[in-house]
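K.L.:
the sequence and its predicted three-dimensional model are supplied below.
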Amino acid sequence: MTTPVLEATGLHKEFADGKVVVDDVSLTLAPGGSMGVVGESGSGKTTVARMLVGLETPTTGTVTIDGEPLTTGGTTRHRRAERLRRARRIQLVFQDPYASLDPRQTVGAGIDELLRLHEPDRDRRRDRAAELLDQVGLDARTAGSKPNALSGGQRQRVAIARALVSRPKVLVLDEAVSALDVSIQAQVLNLLTDLRDELGIGYLFVTHDLAVAQQVTDDLIVMHRGRVVERGATDQVLTAPEHAYTRALLAAVPREGWHPTRHP
């Protein structure tokens, strides 16, 4: 039996004021798989994403990558080593690429800063940076540009390139195309599909957009008020939803002409 590349069991998140934002969420992602987590704002899906990559600590529950549980306690040195170990396996791509990039750094400098954590040789870092830019469809000259000189789609490609620096097994994409125009969004989704085929990387897409989920995911989890209310193969969930909340999400799809029985 193949070991899941990512597994979360019983994730629960309760804040100091007693508010429960995630309640008993479990998921399993196969190597090279693509899973969507959908729900309206406040459903808890972004909190799940942040717990998976270590930006939030679960109140209870576990996260395992390649069969190894990820921990958050211990000494300062242990926590630093654990963050690096996690970063080598799983990376997060944010919704707003401009906010996730340092406006003072060129693209090349930002990528090199991350590469130094994994590769001490300068020439190899330079070659790897060029490879990464090529993988996301950017010209090598982009390395000399700062984020404010790039379009939104180019900035998101840079963010994806940075996430690939450590050759992770999983990318968590938190509304990663929602800030882009529809035509640019399609280009980035096609890029992600190509990267998945090329690298065998697994994806966890956090999105409110059911058309995006249908285009790029194999399996789907529907969240409502912190809990999973439906799960299954993406096409099955979108064409024959069992839960009333999922049916309400489908009924509220704003894209004219989109229908869950076909790709957008």
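P.N.:
It's in. Residues are numbered from 1 along each chain as shown.

K.L.:
CA only for contacts and neighbour counts going forward, please
P.N.:
Fine.

K.L.:
residue boundaries of the strands in the protein?
P.N.:
Per DSSP state E, the chain carries strands over the ranges 6-14, 20-29, 34-38, 60-65, 68-69, 90-93, 170-174, 202-207, 219-224, 227-233.

K.L.:
next, the one to line up against it:
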Amino acid sequence: MNHPALEVRDLRKVYPAAVTEDCPDGEFTALYRESFTLAPGGSLAVVGESGSGKTTCARLIVGLERATSGAVLVDGVERGRGRTSSARRRRRGREVQIVFQDPYSSLDPRQRVRDCLAEVLTLHFDMDARQRDGRVAELIDQVGLDERQAGALPRALSGGQRQRVAIARALAAEPKVLILDEAVAALDVSIQAQVLNVLADVREATGVAYLFITHDLAVVQQVCDDVVVMRSGRIVERGPVADVLERAAHPYTRRLLASVPRPGWTPRRRTTEGRPPVPSGHPLPPVSETKEPLP
């Protein structure tokens, strides 16, 4: 029987909170008993605005937080909750890996790229030095880095290169599922495209399944097969990417789509009406409420 690469069943997360009008019971529900599946080798996007619950969902799946209720299954096997042995934690690391938005904060600033990858291989696999060196070289090539970058410290790399290192490190454990939590959000558009192309090539070569946590619908359209739309901790729409983006059924999804800038769009300038006077010596530029191109 073929199991989904990832299955989320009735996942719920409640945080304690101050008693307010919005939280009369002193609890804040970040995720309401939601469920979805990710096919082997598939690519699923979880989209929504900040506070929609998508990152909470990712943290629960990877094990960085404990769910209030519900279950997470990888390849048909439930990921255990509570305290686990070091051996079990290593096995879980080979099931699901995560790449965060800021790669610099997740990399050891004193560790060279090659050593960073070798450390993961030493932890998860029984390899001799020659096998390990060969696998490190393969990972470096797979994400589009070269030998000079392999010997560099994180501070010597660009943001896009550091993100490639973070992806290579996650892939070193050979996970069934790779979670990408806003993994290209902080990159320039041209660098985003390069990293997304790398991810597409890696998926084709390895069969790893992707779970994209993102607010960027352009990313969804480029690299994902299916999409789940979240709002305030609930899934409001789901389906194949083409269907959801072209024929959105829920008003919230339609608002998300309408907020994406389109060709020919120019921002409106803000007016100074109602603002306090500017101190002398700091004149304001002319303002306008028209959509004329900015100078």
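P.N.:
Yes, it's here. Everything numeric here is computed off the predicted structure, so don't read it as measured data.

K.L.:
how close are the two chains, by TM-score?
P.N.:
Once superposed, the chains reach a TM-score of 0.93 (TM-score structural alignment, normalised by the length of the first structure), with 255 aligned residues with a C-alpha RMSD of 1.4 Å.

K.L.:
sorry, back to before: dump the strands of the first structure into CSV; add distance to Gly44 of the first structure as well.
P.N.:
Listed next are these as CSV, based on distance: least, C-alpha to C-alpha, whole Å:
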stretch, distance to Gly44 of the first structure
strand 6-14, 9
strand 20-29, 6
strand 34-38, 10
strand 60-65, 15
strand 68-69, 22
strand 90-93, 16
strand 170-174, 12
strand 202-207, 10
strand 219-224, 7
strand 227-233, 8
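
K.L.:
to Leu138 of the first structure, which of the ones you listed lies closest?
P.N.:
Closest approach to Leu138 of the first structure among the strands of the first structure (C-alpha to C-alpha): strand 90-93, 17.3 Å.

K.L.:
what span of the second structure lines up against that closest one?
P.N.:
Counting by TM-score structural alignment, strand 90-93 of the first structure lines up with residues 96-99 of the second structure.

K.L.:
compared with the first structure, how much does that stretch deviate?
P.N.:
Stretch 96-99 of the second structure, aligned to the first structure and superposed, deviates on average by 0.6 Å (mean C-alpha distance after the TM-score superposition for the first structure).

K.L.:
for that stretch, give me every contacting residue.
P.N.:
Contacts to stretch 96-99 of the second structure, defined as C-alpha atoms under 8 Å, 6 or more residues apart in numbering, come from residues 62, 166-167, 170-171, 173, 175-181, 183.

K.L.:
quick one: which of those has the most company?
P.N.:
When neighbours are counted by other C-alpha atoms under 10 Å, Val177 leads the contacts of stretch 96-99 of the second structure with 29 neighbours.

K.L.:
identify the residue of the first structure aligned to that one.
P.N.:
Aligning on TM-score structural alignment places Val177 of the second structure opposite Val170 in the first structure.

K.L.:
go on, Arg114 of the second structure?
P.N.:
Mapped onto the first structure by TM-score structural alignment, Arg114 of the second structure lines up with Gly108.

K.L.:
neighbours around that match, how many?
P.N.:
21.

K.L.:
spatially, what comes nearest to it if we skip its sequence neighbours?
P.N.:
Excluding the flanking residues, the one nearest Gly108 of the first structure by C-alpha to C-alpha, 6 or more residues apart in numbering is Ala143, at 4.1 Å.

K.L.:
quick check: that neighbour touching Thr106?
P.N.:
Yes: at 6.4 Å, Ala143 of the first structure and Thr106 qualify as touching, with contact defined as C-alpha atoms under 8 Å.

K.L.:
mind checking how far the residue lying farthest from the centre of the first structure is from Pro4 of the first structure?
P.N.:
Relative to the mean C-alpha coordinate of the first structure, counting by C-alpha atoms, centre = their mean, the farthest residue is Asp123 (29.7 Å). Using C-alpha to C-alpha, to the nearest Å, we find Asp123 of the first structure at a distance of 35 Å from Pro4 of the first structure.

K.L.:
do Ala213 of the first structure as well
P.N.:
For Ala213 of the first structure, the distance to Pro4 of the first structure equals 21 Å [C-alpha to C-alpha].

K.L.:
now the lengthiest helix in the first structure: which residue numbers in the second structure?
P.N.:
Criterion DSSP state H: the longest helix present in the first structure is helix 182-199. The alignment of helix 182-199 of the first structure onto the second structure (TM-score structural alignment) spans residues 189-206.

K.L.:
fine by me, thanks again.
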